[in-house]
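>>> Sequence below, structure please.
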Amino acid sequence: MNKFKIGNYFTIYNITTGFVIAILSSLFIYLEYVNFTYFFINTIIGLMAIYWLLWANRMIWFWSGLFIGLLWFWWISLSFIHYEMPIFMPFVIISIALIYGITFLLLFKIAHFFTNRLEISEIYGKAIILFLFSYIHPIEFDWFKPELMFTNSYLGIEKWQFAIILSALALTQIKKNIIFLTLLILAYPFITPFTLQKLENIKLISTYTTIEDKWNEQKQPTHMKAVFNEINLAIAQKKEVIVFPESVFPLFINLQPQLMDALKKLSKDITIVAGALYWEPTKNIPRNSAFIFKNGDVMVAHKVLLVPFGEQNPLPNFMSKWVNEFFFDGAKDYIASSDISDYEINGTKYRNAICFEATSEKLYENSPKAMIAMSNNGWFVPSIEPTLQQILFQYYSKKYGTTIYHSVNMSKSYIVQNGKVIYP
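Sure thing, here's the model as predicted:
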């Protein structure tokens, strides 16, 4: 019975081993952050992380999950600086870490329960849990995927390839024979099933406007002037499309007829895709949207997946109202669209994606060939968030063959094609 005592979780051995596994599981993000990405290194550290997780006991799994949550997602707390509540940052960081630690522990216990009943090695159960982990989303946030470690490596990121990786490492431990590591050769992405698409004549705009400046009404005329200057420059450069970041217009532009008319007029010379707010007067609700101005007309594509807590409170109504009053000055939640939006520009169909939703599996339904994504990373810089976001784009681009045109605030804009990042 001693092994079930809570004190056993707090041994130096369990904590340090969990921390080392978390470091190995996170190193690919931080190496990319400092522009030190080598496929061989990422392959080795990814395999080591998975191997140790398959070997580890439930106490080490708890600490591994806790430190992974910390190292992958500490940056979420930075948003509280902009709400002038930095005092809550430690609470947010600890909460995120505990959520992932407890999730890892519960999943380990599930694996242990079933492998005990089936009288098979516990390692098989842990391998199945790791395989299924990308479908498990604490607090509706789906950025943790174990196979993400192999995005920039010599191994593939498809589920069947990850299954081979898990099988090779699990069999190596169970059979105590390294010959099973040769199975890893089968996880090498020998060919890509997607044809290389011609890059479109698109200008991606990078802006560097802080959150405080963006919502400062006195500075809005300067921001507007900069937007129109970029449009006119793109027209002079013979660009066919210009894409701006999320909420480049930090106001409900459908309630600004003069601004709308000016953009419609310019859209006769160039297609303009810009992030802005949309007020739905019939329902009295706000939306986070993309406005597509083309040939003197406009189409509005609303966001489908909202950021948990940032745009929509996932808590029950009685708690949600209190949280919104306390943290967000009683602001209303944004409303999500029920339908994914696609639109066509010069014969090419694009999937619309705004920030968080562009890094979610749902937006890649039916494997869109092209996507225009816009983000505002101002809430989370300086941090690894833009780096992790980019790796997720690479992952989905590899998985679905989608060419992603990404316009960003507070980070450099880029294109991702067949998993490779291209800076225009």
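>>> Only C-alpha atoms from now on, for both contacts and neighbour counts.
OK.
>>> What residues does the residue most central in space within the chain make contact with?
The centroid of the chain falls nearest to Thr359 when counting by Cα atoms, centre = their mean (4.0 Å). Going by Cα atoms under 8 Å, 6 or more residues apart in numbering, Thr359 touches Trp143, Gln389, Leu392, Phe393, Tyr396.
>>> ok, 10 Å please
Each residue near Thr359 by Cα atoms under 10 Å, 6 or more residues apart in numbering is listed here: 142-143, 305, 353, 373, 388-396.
>>> Dump these to a markdown table, plus secondary structure, neighbour count and distance to Leu204.
Below are the contacts of Thr359 laid out as a markdown table (DSSP: H, G, I helix; E, B strand; the rest coil; neighbours: other Cα atoms under 10 Å; distance: Cα to Cα, whole Å):
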| residue | secondary structure | neighbour count | distance to Leu204 |
| --- | --- | --- | --- |
| Asp142 | coil | 17 | 26 |
| Trp143 | coil | 20 | 25 |
| Leu305 | coil | 24 | 23 |
| Ala353 | strand | 30 | 14 |
| Ala373 | strand | 29 | 10 |
| Leu388 | helix | 22 | 20 |
| Gln389 | helix | 19 | 17 |
| Gln390 | helix | 20 | 15 |
| Ile391 | helix | 24 | 19 |
| Leu392 | helix | 21 | 19 |
| Phe393 | helix | 29 | 16 |
| Gln394 | helix | 26 | 18 |
| Tyr395 | helix | 26 | 21 |
| Tyr396 | helix | 28 | 20 |
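>>> To compare against the first, here's the next sequence to fold:
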Amino acid sequence: MVLCLCDRYWRGYGFVCVCVLLFLLPVYGSLLLAHHPMPLVIFGSFSAPLSVWAYLSVPAKRRFFFGFWVGLGLFYWCALSFRYNDNVFLLPLIMVLIALCYAVVFYGLLYFNSLLYRIATLWLSSYIHPFGFDWFVPDAFFAYSGFKVDRLSFLGVIVAIALFMQRYKNFMFFKPLYAPSKIFAVVLLVLSINWKQSASALDPNALKVVQTNTNQKTKWQPEFLDATIAFNLTTIQQAIQEKKQVVILPETAFPIALNKSNLIPTLLSLSQQITIIAGALYEENDTIYNSTYVFDHGDYHYAHKVILAPFGERMPLPSFLADYLDRFFFGADVFKLGNAPHFSDMKTQHLDFRPLVCYEGTSKPAYENSPPNLVVISNNAWFVPSIEPFLQRMLLKYYARRFDKTIIHSVNFSPSYILTPALLGDRLY
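Okay, the predicted model is just below:
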């Protein structure tokens, strides 16, 4: 009786739980190897194909269960920002709602057991962005693997694994094709391996990529502002003493409307000795912008964030509902957050680049028609401790390899780094 119940449970949910764990393995397993480049690539080369196998193997009748736990495992951290407002009690509810959202997505993706259907839905799944949130990119699981990350290679890996899964009896009237199908699967995998490594022309020794550790609870409190500014100026002066050409500080490193402050002359003076790239706010016509400021040779420019994070910076809902939720979560005096209509590329004495702020750095449109270098600035204090910093790094590495870009990422509350198109080309700080 006990064995019968165990067998029934395994057939019902035990196997699906294994599939969930294998699907999440490229993220959680790689997180443990984040500072060990070669083991990270070796692990990713095996765990990423296993995640594909898990997706193809989930029984259709358990698709909602699978999607719920995958959604929770990948994106539970989105709710952690509620720790910093008066609605912290909603944190568990938000996590469940996120999980339910992805349960619905996977309900459709895994609706049929057909391998042809699963191949198509997995390949197309990265185009599904619930409420505009585009961090579900299964292709990115291959960011730290020996496989290519272009769309065609990803399809090749999926088809190869599907062919390996086919049993002899499944070929029915086409049994002579069984052996050739396995050979074809091997050929597809070999063709999907990244045999060529791209190099970056960037000299990392010329840059000081700053990591700050400003707690989110104190970041915006006036009594800590002077200390924050003093730290930033000291960091810039240290970079000058170290003979660096460029210093990069994270998102809202200056937690003020910098264009309205008296710091501009000081930063312009320092920029005669070093190029300064820093995050701060910009205020104009009662609208606040999350911006990147660039000070170079006594002059300065700025670029506003283009792609705002859904729910965190914009409500992807009808205006009447969005306005209500804004007032509920942020109060009646919530400010208007603006965004730029298009990306801006910067040219300085030592670096040509496209500035990106946090969330938009993990969005595909940011990489189209961009220069070879991108500077991303982030504030991960909202979500630490969680998997978010590494998931962000995995997505950035995916785009660096796919579009042949070098990404310089300055972060608050998690490690900063430079990512190159080369598989082993990362530089962690």
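>>> with the contacts of Thr359 of the first structure in mind, which one is nearest to His406 of the first structure?
His406 of the first structure lies nearest to Ala373 out of those, by Cα to Cα, at 4.7 Å.
>>> how far away is the equivalent of Gly46 of the first structure over in the second structure from Ile94 of the second structure?
Aligned counterpart of Gly46 of the first structure in the second structure: Ala48 (TM-score structural alignment). Look at Ala48 of the second structure and Ile94 of the second structure: by Cα to Cα, to the nearest Å, they are 28 Å apart.
>>> Next, the match of Gly46 of the first structure: secondary structure please.
The local conformation at Ala48 of the second structure, judged by DSSP: H, G, I helix; E, B strand; the rest coil, is helix.
>>> Per the alignment, Leu22 of the second structure pairs with which residue of the first structure?
Checking TM-score structural alignment: Leu22 of the second structure goes with Leu24.
>>> do you know how far its match is from Gln394 of the first structure?
From Leu24 of the first structure to Gln394 of the first structure the distance is 20 Å (Cα to Cα).
>>> and Val384 of the second structure, what does it touch?
Trp77, Leu80, Ser81, Asn215, Gln216, Phe413, Ser414.
>>> Show me what the first one aligns to in the first structure.
When the structures are aligned by TM-score structural alignment, the residue of the first structure matched to Trp77 of the second structure is Trp75.
>>> Also the fifth one?
Taking TM-score structural alignment, the alignment pairs Gln216 of the second structure with Ile211 from the first structure.
>>> what about that match, how many residues close to it?
18 (other Cα atoms under 10 Å).
>>> Determine the number of other residues adjacent to the residue lying closest to it once chain neighbours are set aside.
Nearest residue to Ile211 of the first structure, sequence neighbours excluded (Cα to Cα, 6 or more residues apart in numbering): Gly378, at 5.8 Å. Per other Cα under 10 Å, the neighbour tally for Gly378 of the first structure reads 22.
>>> What separation is there between the aligned partner of Gly378 of the first structure in the second structure and Glu242 of the second structure?
Here Gly378 of the first structure is matched to Ala381 in the second structure, going by TM-score structural alignment. In this structure, Ala381 of the second structure and Glu242 of the second structure are 28 Å apart, going by Cα to Cα.
>>> same check, this time on Tyr359 of the second structure
Per Cα to Cα, Tyr359 of the second structure is found 31 Å from Glu242 of the second structure.
>>> So for those two, which residue has more residues nearby?
Tyr359 (21 against 12).
>>> give the contact list for the counterpart of that one in the first structure.
If you follow Tyr359 of the second structure across to the first structure using TM-score structural alignment, you land on Phe356. When contacts are counted by Cα under 10 Å, 6+ apart, Phe356 of the first structure touches 141-143, 303-308, 373-376, 389.
>>> what about the strands in the first structure?
For the first structure, the strands defined by DSSP state E occupy 202-204, 241-243, 249-252, 271-280, 285-294, 297-302, 342-345, 348-354, 370-376, 403-409, 414-417, 420-422.
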